[in-house]
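In: below is the structure, and that's it, no one-letter string:
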């Protein structure tokens, strides 16, 4: 169990509930507003499905999250954390005049800015700028200036009920010997250095990329996140990334900005799914010996012949437990053929595709299977096979075979 999210700022909550032009514009362009106030970028190959169906956030490939440097060569191109070290009016001007924000309202930008003005990440960028200015003044006094970098502190959230301060999430490092602190998560450079890519396991990732969902800077998942005593076992004591996001996405009583975020909620879910899959793939890649992939009958010989004319590399074998992997698909196919060989051809071919969201559809599908298996609406079944597919617009449907 995670600590509950803190009370959502009232002026932001009004934008979710308002039935006026500001509220409608905020909800329709919520991804643009979130990106304008984010401290880190969200990069992906976004490929919306064709057609005129409901909005569906779809991407291909990996996602990338970067923390920007403190400065940029062209002041008009300031983005992300760079906007938090300049005057408020100038920052709003930059956000409004960005081409991607052409449909956004100045008044909405002002209200969001008021809600996020005390954000500790903004305070951290301010602290870095203040120390940088001290070094600039020292240079005027003929004192050799030293490089200033900001290092975000990794690890668990050190607070429970209070907002963290800028000093609690980041440390400013001043030095010209290039020796950073031992414990660091993200580095922000003044200018000229390559942007720092944020690791998908960083606890800073969610509050930096989604400031409108987590304005109180609730920590994201991290590898040291422990289960509560009631959930711990001898083998498992830590919360997995999938468990963390499942808990965050669970529907509870009361106001939830996450579930009211519309298009931004879809982006958050897809981003979380990609991170969970990346975490699983990383585990498989680093534990090939424990998974005993070398013992798969005939597989390594086949790969050896297949790779004779390919570039050198280290093959990674996905086990059948990884959904969608070749071995998983082959295993499912062989199981289906074995069932047909034993019980004969199917008597019923049923396609079930209600126009519902996936969560409600899953509940209806479970009820349908109870009708077939327990209530015997078609007769007494001896076996069944089904597969769930997703249409181009993201809606699920089921193909079901029943043997009576």
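Out: Thanks, I have it. Since we're looking at a predicted model, the values are computed, not measured.
In: drop to CA atoms for contacts and neighbour counts, all remaining ones
Out: Will do.
In: and the helices in the stretch 51-200 of the chain, which stretches?
Out: 88-96, 106-116, 120-140, 166-169 (DSSP state H, counting those that start in this stretch).
In: same list (the ones you listed) but as JSON lines, adding distance to residue 276 and mean neighbour count.
Out: Shown next, in JSON lines, are the helices of the stretch 51-200 of the chain (distance: least, C-alpha to C-alpha, whole Å; neighbours: other C-alpha atoms under 10 Å):
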{"stretch": "helix 88-96", "distance to residue 276": "32", "mean neighbour count": "17"}
{"stretch": "helix 106-116", "distance to residue 276": "29", "mean neighbour count": "16"}
{"stretch": "helix 120-140", "distance to residue 276": "25", "mean neighbour count": "18"}
{"stretch": "helix 166-169", "distance to residue 276": "24", "mean neighbour count": "17"}
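In: then this one, side by side with the first:
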């Protein structure tokens, strides 16, 4: 309901028809994709577009996306509205999408009916990169709003989400907002996830290890480990926890395959 990206797989719900605990099962290749900021003509807004388009009816739009005509489940509108308020207040990625919404709604149109300026949300691949962009002061260093000079939709590993586009872009598993955009309720502040510049800290038993960065498998092993002094939200979110674990496992498998392909050539 609150995800900004699609998973690109089919979720097999028939496995949960019988009695027993809930199981999250997918088929196909998992691939997070993100579209444009504004939906095409007569298309129903979904994912990141829900943070931009027709926000006066946002609660009903989100419920319509999350439910089907033959579903008995009906989300509580008050709870959905409170979660929207929470994300608007605390989530750095959501705040940039809201900034784009405000800019798009305020700009005048030219004689041809098109807006004078073009906007795009730019998502830096690592938390230490900067660019010549407008950045909201309450956001982190990895997101910003680009005005007019959009260039390509992808600069290296950075991701640019344009206001109008007919194509879906793949979000790389190594992007630091990869999980935060798919599971905003698990990362309510838009926290950074895995990226390729996480430094490896050696302990007394690992002096022989020469690499300088943490692997993806090590990162998710750390994130999925329960600790007494740390409230781990991804481990205490029931069905969302299963989806996050399956997602992380698929990312690690893809990362290993890329490693072997790279070493084989």
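Out: Everything's here; your move. Please read these numbers as outputs of a predicted model, since none were measured by experiment.
In: re earlier: for the helices of the stretch 51-200 of structure 1, give me CSV that also has distance to residue 242 of structure 1.
Out: Formatted as CSV, the helices of the stretch 51-200 of structure 1 follow (distance: least, C-alpha to C-alpha, whole Å):
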stretch, distance to residue 242 of structure 1
helix 88-96, 34
helix 106-116, 29
helix 120-140, 26
helix 166-169, 24
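In: which stretch among the ones you listed comes nearest residue 229 of structure 1?
Out: Closest of those to residue 229 of structure 1 is helix 166-169, at 26.6 Å (criterion: C-alpha to C-alpha).
In: re earlier: nearest to residue 251 of structure 1, out of the helices of the stretch 51-200 of structure 1?
Out: Nearest to residue 251 of structure 1, of all those, is helix 106-116, at 24.6 Å by C-alpha to C-alpha.
In: in structure 2, what residues pair with that closest one?
Out: Counting by TM-score structural alignment, helix 106-116 of structure 1 pairs with residues 77-87 of structure 2.
In: okay, how far is it across stretch 52-60 of structure 2, tip to tip?
Out: Taking C-alpha to C-alpha, to the nearest Å, stretch 52-60 of structure 2 runs 14 Å from one end to the other.
In: contacting residues around it?
Out: If you take C-alpha atoms under 8 Å, 6 or more residues apart in numbering as the criterion, stretch 52-60 of structure 2 is touched by 37-39, 45, 50-51, 77, 80-81, 97-98, 100-101.
In: now do the same for residue 63 of structure 1: its match in structure 2.
Out: Using TM-score structural alignment, residue 63 of structure 1 lines up with residue 30 in structure 2.
In: show the contacting residues for its match.
Out: 7, 8, 9, 247, 250.
In: still touching in structure 1? Go through those residues.
Out: Retained contacts for these in structure 1, judged by both residues aligned by TM-score structural alignment, their matches' C-alpha atoms under 8 Å, are 7, 8, 9, 247, 250.
In: got a ChimeraX select line for the buried ones in these?
Out: Command for ChimeraX that selects the buried part of those, burial taken from 16 or more other C-alpha atoms under 10 Å:
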select :7,247,250
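In: between the kept ones among the contacts of residue 30 of structure 2, which is nearest residue 208 of structure 2?
Out: Checking those against residue 208 of structure 2 with C-alpha to C-alpha, the nearest one is residue 250 at 29.2 Å.
In: which element is the closest one on?
Out: Take DSSP states H and E as the rule and residue 250 of structure 2 turns out to sit in helix 239-264.
In: mean shift between that helix and structure 1?
Out: Mean deviation of helix 239-264 of structure 2 relative to structure 1 after superposition (mean C-alpha distance after the TM-score superposition for structure 1): 0.6 Å.
In: okay, and that helix goes to which residues in structure 1?
Out: Against structure 1, helix 239-264 of structure 2 falls on residues 263-288 (TM-score structural alignment).
In: okay, and stretch 205-217 of structure 1 goes to which residues in structure 2?
Out: Under TM-score structural alignment, the match for stretch 205-217 of structure 1 is residues 178-190.
In: circling back to that earlier point, TSV for the kept ones among the contacts of residue 30 of structure 2, including distance to residue 231 of structure 2?
Out: Below are these laid out as TSV (distance: C-alpha to C-alpha, whole Å):
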residue	distance to residue 231 of structure 2
7	26
8	30
9	30
247	21
250	24
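In: residue 202 of structure 2: which of the kept ones among the contacts of residue 30 of structure 2 is nearest?
Out: Distances from residue 202 of structure 2 to these, taken by C-alpha to C-alpha, are shortest for residue 250, at 26.9 Å.
In: so who does that closest one touch?
Out: Residues counted as contacts of residue 250 of structure 2 (C-alpha under 8 Å, 6+ apart) are residue 30.
In: check residue 26 of structure 2 too.
Out: Taking C-alpha under 8 Å, 6+ apart, one finds 9, 10, 11, 12 in contact with residue 26 of structure 2.
In: what's the closest non-adjacent residue to the residue positioned nearest the centre of structure 2?
Out: Nearest to the geometric centre of structure 2 sits residue 181, at 1.5 Å (C-alpha atoms, centre = their mean). Sequence neighbours aside, residue 4 is the residue nearest to residue 181 of structure 2 in space, at 5.1 Å (criterion: C-alpha to C-alpha, 6 or more residues apart in numbering).
In: re earlier: mean deviation, the match of helix 106-116 of structure 1 versus structure 1?
Out: Averaged over the aligned pairs, stretch 77-87 of structure 2 sits 1.5 Å from structure 1 after superposition, using mean C-alpha distance after the TM-score superposition for structure 1.
In: give me the contact list for that stretch.
Out: With C-alpha under 8 Å, 6+ apart, stretch 77-87 of structure 2 has contacts from 59, 60, 94, 184, 188, 189.
In: and which of those residues is nearest to residue 259 of structure 2?
Out: Nearest to residue 259 of structure 2 out of these is residue 184 (C-alpha to C-alpha; 29.0 Å).
In: my read is that that closest one contacts residue 3, right?
Out: Yes - taking contacts as C-alpha atoms under 8 Å, residue 184 of structure 2 lies within contact range of residue 3: 6.4 Å.
In: look at those two and report which has more neighbours.
Out: More crowded of residue 184 of structure 2 and residue 3, by other C-alpha atoms under 10 Å: residue 184, with 21 against 17.
In: how close does the more buried one sit to residue 237 of structure 2?
Out: For residue 184 of structure 2, the distance to residue 237 of structure 2 - C-alpha to C-alpha - is 12 Å.
In: lovely, talk soon.
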